[in-house]
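> Got a predicted structure plus its sequence, pasted below:
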Amino acid sequence: MKGSFRRRGCKCKKKRCTCGAKWYYRYDIVDPTTGKRKQKEVGGFRTKAEAEEEAKRIQYELLQGTYIEEKEITFEEFAKEWLIWYENTGKVKVSTIRVRKHEISRLMDYFQYLKMKDITRKQYQEALNDLKARGYAENTIDGAHRTGRMIFKRAVELEVIKTDPTEYAIVPKVQKTVEELEREKELPKYLEKEELAHFLSIIPDHQMDIRDYPIFLTLAYTGMRAGELCALKWSDIDFEEQTISITKTYYNPRNAIKEYELLTPKTKKSKRVIDVTKDVLIELDKLRKAQKEVRMKYRKTYHNEGFVFAQLDEVNAGYPAYVKLIEIRMKRLLKIADLNPSLTPHSLRHTHTSLLAEAGVSLEQIMDRLGHTDDDTTKNIYLHITKPKKKEASHKFSELMRSLL
C-alpha cells in the first residue's frame, strides 16, 4: 500500500508499545494549484489496523479521482464567509440576514473555534440536544439547525469538507401532553362581524389623529399585513379601478421613524392587487386631502415620498407609520371598545379571513387575496367557519334522497 505508517511520539524501546501513542498514515497527493506533490498525514488511530482501513479509503478515492483535501478553516471563519455569500445572492431580505446572524450565534457556542472538517455528526446532534436542555424553544432550535444545514451544505459544495455533519441530525422534540395538543387546535383570536363593526364605530370619537380610522378600516377590509400597510404609497392606489397594489413591505426593527427600509414582499405570492370597496377609498381620499395640508404646512422639511399613512407631526412629517405604533393604538382602542386587548393588527387579517369564509368566498380566493400560497392558520379558520354550511349541505342532500325513496 502506498504511504507509510508510524506511531507518533512513541517512546517505547520495545516492539510492543505501552505508552498509548496513536497511529498515523502519511501519503502523497498532487496540489491542484501548483501541480507539485506534497505529503499529507491523518492520524489519531488507536490501532494500526484502523490506520490501514483509513489508508485503503484514501487510496481508493485517489484512484477514483474523488479525493477531497479538506480545508483547515474554522466554523467561525467559514460562517462569516458564508453569510457574505448568502447576502450577495440577492435572494434574501435584510430581515432574513438579521435572523441568520442570530441563529449562527447559537451554533458559535459549540463550534466557533473548531475546524469545519473536525465537526462530526455526533457533535452536531449533541449541540442541538444541548440547546433543548438549556430550555430553548423548538422553533429556536429548528432555526439554528436550518441555518446550520445551509452552512455545511455550502461547505460540501465548495469541497471544504467531504461529509455534511447535519445530514441525519434531528431537532429534539418535547413529548406534548394531551392538554397542550388540545390547545394547539385552538383557532387564532379574531373579531366576529358584530365586534368588528363596534370596534370601527368607536374609532372616530377616540382616535389619536385622522389616520386611525382609515388604518384599521383598510386592515379589516383588505386583510393586508401591517408591514404592507405601512409601506403603501399613493401610487399603489387606483381610485378609478378601486384596487390597491401590494408591492413592498416595511422593515424597521428598532422602530426608529427615520431609519425605515422598504423590502420586497414576504413571498412571491404576496405581491398582488386587492380589490377594495368605495367605503375604504372614500376614507383614504379624505386622508389624502388632509395630508396635502400637512405637506404644505411643513413643505420645507416634509419627507415627500408619497406614503399613504405618513406621520403628521412637524418633526417626522411624511415618514411612514411604523408597525409598533399601529399595535399601540389598536390596544388602546380595543380597551375603549371593551374588546379583547390582546388582539393585534394581524388579528384583523384573521378577522378578514373569517368574514370572507362566512360570506361564502372560496378558500382559493381568500388565499389569493391574502397573498398566501399555503397557510395552515387560514385553512383552519376557513374550515371552522364553513363547517356548519357543510353539515347543512349534507342534511339537504339526505332530505332530497328521502323524498325520492
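Looks like it came in fine. Computed from a predicted model, the values in this text were never measured in an experiment.

> going forward, measure contacts and count neighbours with C-alpha atoms only.
Fine.

> mind listing the strands for this protein?
4-7, 23-30, 37-45, 237-238, 243-246, 249-251, 261-263, 272-275 (DSSP state E).

> For the fourth one, enumerate the helices and strands it packs against.
Identification of packing neighbours for strand 237-238 by 3 or more C-alpha pairs under 8 Å, 6 or more residues apart in numbering; DSSP states H and E yields strand 243-246.

> ok, back up a step: mind checking which of the strands of the chain is nearest residue 376?
Judged by C-alpha to C-alpha, the one of those that comes nearest to residue 376 is strand 272-275, at 20.0 Å.

> in the closest one, what counts as buried?
By neighbour count with 16 or more other C-alpha atoms under 10 Å, strand 272-275 contains the buried residues 272-274.

> try it against this one:
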Amino acid sequence: MTNQSKYHPAIKPYTLQDGATLYRFTAYLGVDPLTGKDKIVTRSKFATAKQAQIALDKLKYGLNNGQVPENNRKSFVNVHEEWDVLYKESGIVMSTYSKTEGYFKNHIIPFFGDMKVAKITVQHCEEFAVQLSKKLKYFHHIVNYASDVMDAAVRYNYINSNPFRIAKIPNEQVQEKTDNYLEIQDFKVLLDYCKKLDLKSYALLRLLMFTGMRKGELIAITWSDIDFSEKTLEIYEAYSYSKHNKGNNIGLTKGKRSRNIVLDDQTLEVLKKWQQEQKNLFIQIGIPIKSPDQQLVFSNSVNNFIKLDYSNQLLRKALDVLNLKYITVHGLRHTHATQLTEAEASLISIQQRLGHIEKTNTTDHFYVHVTKKVKINTLNSLLTYLAENNIY
C-alpha cells in the first residue's frame, strides 16, 4: 500500500485495528496573517483521500482569507461573551441591557448555545426565526441581536460571512393600531377627579398629563429643575432600574438629549403648593430636607426614589374608580402628543416638548431652533385647545 496520496503529499493513509483504512494529514498552511507565525495543522479520520484533500483546501482558503483554523472552534457562546463586553459599555442604559440579557438567556443561547459559529448555516438562522415567530408576536429585535453576534464573529475573522444576512426571516404579525391614549372627554373626567386627590397625587398626575414626560424622567426631577419665575421645567435625567446599575439608577434621558419646556400657570401653582406641603411633612416626621438640586419633587416616605411603577399605580386606580379604559403613563404621553397635534402645534415644537430625536432634514436639524417664543406659543395652542373643550 502506498503511503502517499495522489491528491497531496501531506495526505497519508493509516490502518485501524479492525483493518479499516482512513486518511490524515499534517500540513503547512503558510503564515498566519493575524500572528505572522507559521501555521501547521493536523487532521485525521477522513474516509477517503478526496475528503482529506477538500478539508485541506478549505483550511488553506480560510487562512488566506483571514480565517484562522482554530477560530472554527469558536462557539456562539464564546463570541457572545466577547460581543457582550462591548455592548455593555456602548452607552446603553442598564435597564435596556437587562432586557437584552433576557433575550439571550431565554431565546438565543438555548438555540445556538455551543454551536460553532463556523457551522451555523442559513438553515439554522431560518429555523431559529421560525421558532420565535411561533412563540412571540414581535421577534425581529431578538433575531437582530443574534445576527449582531454573528456580525461580531465576522469582524473578529472567526467566519467569513454572516448567514443571517441572506436568511429569509418570517414577517412579524401586522401591528394593530394601539389606543393607548385618552379621548378629550375622558381626559377631562380624569383631570377633574385628580383635583380631588391628595396634593402629591394631583401634582404628579397633572404634571404627566400636561407635559407628556416619561415616568423615568418624572422620578428624577428635583426642585432645582423647576424655574417658577421663568415657568419652565428642565428635563435632562431619567431613572431606570437594573441589577447591573449597582445603585446608580440615574442616567441621561432616552435619546440622551435634555430639553426645557414651558409649564402652564395652574400646574405651576399646584407644584408650588406641593413643594410647601412636602417640606411640612418632612419637618413633622423629622426627615432632613435636601438642597433644591438634590431634593426630589416626588419622593417616597423615606425621601428616596419612588418605585418605577408608582405613577402607573396611581393612574390605574383613578381609571378604575372612573370606569375609564385602561392606559399606561406612556398613554398619557400619547395623549399629550395627540392634543398638541390637534391644537395644530408645529412638528418640531412637539418633538422638542416630548424629547423626541428629530428625524428631519439637515436644514431643520442644524438651523431650526425651538426658541422660548415657540415654546410659549406651543403651550398656548394647547391651552386654547383644552379651553375649547372646557378643560383647564
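Looks like it arrived, so ask away. The structure presented is a predicted model; accordingly, all values stated were derived computationally and were not measured.

> about what we covered before: return the member of the buried residues of strand 272-275 of the first structure nearest to residue 6 of the first structure.
For the buried residues of strand 272-275 of the first structure, the nearest to residue 6 of the first structure is residue 272 (67.8 Å; C-alpha to C-alpha).

> so who does the closest residue to the closest one other than its chain neighbours touch?
With sequence-adjacent residues excluded and distances taken as C-alpha to C-alpha, 6 or more residues apart in numbering, residue 272 of the first structure is closest to residue 246, at 5.3 Å. When contacts are counted by C-alpha atoms under 8 Å, 6 or more residues apart in numbering, residue 246 of the first structure touches 228, 232, 236, 265, 270-274.

> With distance to residue 140 of the first structure as added columns, please give the buried residues of strand 272-275 of the first structure in CSV.
Formatted as CSV, the buried residues of strand 272-275 of the first structure follow (distance: C-alpha to C-alpha, whole Å):
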residue, distance to residue 140 of the first structure
272, 31
273, 34
274, 34
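
> Identify all contacting residues around stretch 270-285 of the second structure.
So stretch 270-285 of the second structure is contacted by 199-200, 203, 288-289, 297 (C-alpha under 8 Å, 6+ apart).

> Show me which pair in the residues you listed is furthest apart.
203 and 288 (21.7 Å).

> Counting by contacts, list what the helix ranked longest in the first structure packs against.
Criterion DSSP state H: the longest helix present in the first structure is helix 376-404. Contacts defined by 3+ C-alpha pairs under 8 Å, 6+ apart place helix 376-404 of the first structure against helix 345-358, helix 363-370.

> How far does that helix sit from its chain's centre?
35 Å (C-alpha atoms, centre = their mean, to the nearest Å).

> got the buried residues for it?
The neighbour-count check on helix 376-404 of the first structure (16+ other C-alpha under 10 Å) flags 378-383, 385-386 as buried.

> likewise stretch 296-314 of the first structure?
Buried, per 16+ other C-alpha under 10 Å, within stretch 296-314 of the first structure: 298, 302-303, 306-312.

> ok now it, how far from the chain's centre?
Averaging C-alpha positions (C-alpha atoms, centre = their mean) puts stretch 296-314 of the first structure 33 Å from its chain's average.

> Next up, the contacts around residue 273 of the first structure.
By C-alpha under 8 Å, 6+ apart, the contact set of residue 273 of the first structure is 243-246, 369.

> wait, I meant residue 108 of the first structure
Neighbours of residue 108 of the first structure in contact, by C-alpha under 8 Å, 6+ apart: 75-76.

> Next: residue 234 of the first structure.
Here residue 234 of the first structure is in contact with 306-308 (C-alpha under 8 Å, 6+ apart).

> tell me which of those residues is nearest to residue 278 of the first structure?
Set against residue 278 of the first structure, the nearest of the contacts of residue 234 of the first structure by C-alpha to C-alpha is residue 308 (16.7 Å).

> what about the aligned residue in the second structure for that closest one, distance to residue 305 of the second structure?
With TM-score structural alignment as the criterion, residue 308 of the first structure lines up with residue 297 in the second structure. Residue 297 of the second structure sits 10 Å away from residue 305 of the second structure, taking C-alpha to C-alpha, to the nearest Å as the criterion.

> Now list whatever residues contact both of these two.
Common neighbours of residue 297 of the second structure and residue 305 (C-alpha under 8 Å, 6+ apart) are residue 219.

> which position in the first structure aligns with residue 214 of the second structure?
Mapped onto the first structure by TM-score structural alignment, residue 214 of the second structure lines up with residue 225.

> What residues does its match make contact with?
When contacts are counted by C-alpha under 8 Å, 6+ apart, residue 225 of the first structure touches 219, 345-346, 349.

> Most neighbours among those residues, which one?
residue 345 (25 neighbours; other C-alpha atoms under 10 Å).

> can you pull the contacts of that residue?
216, 219, 225-226, 326-327, 330.
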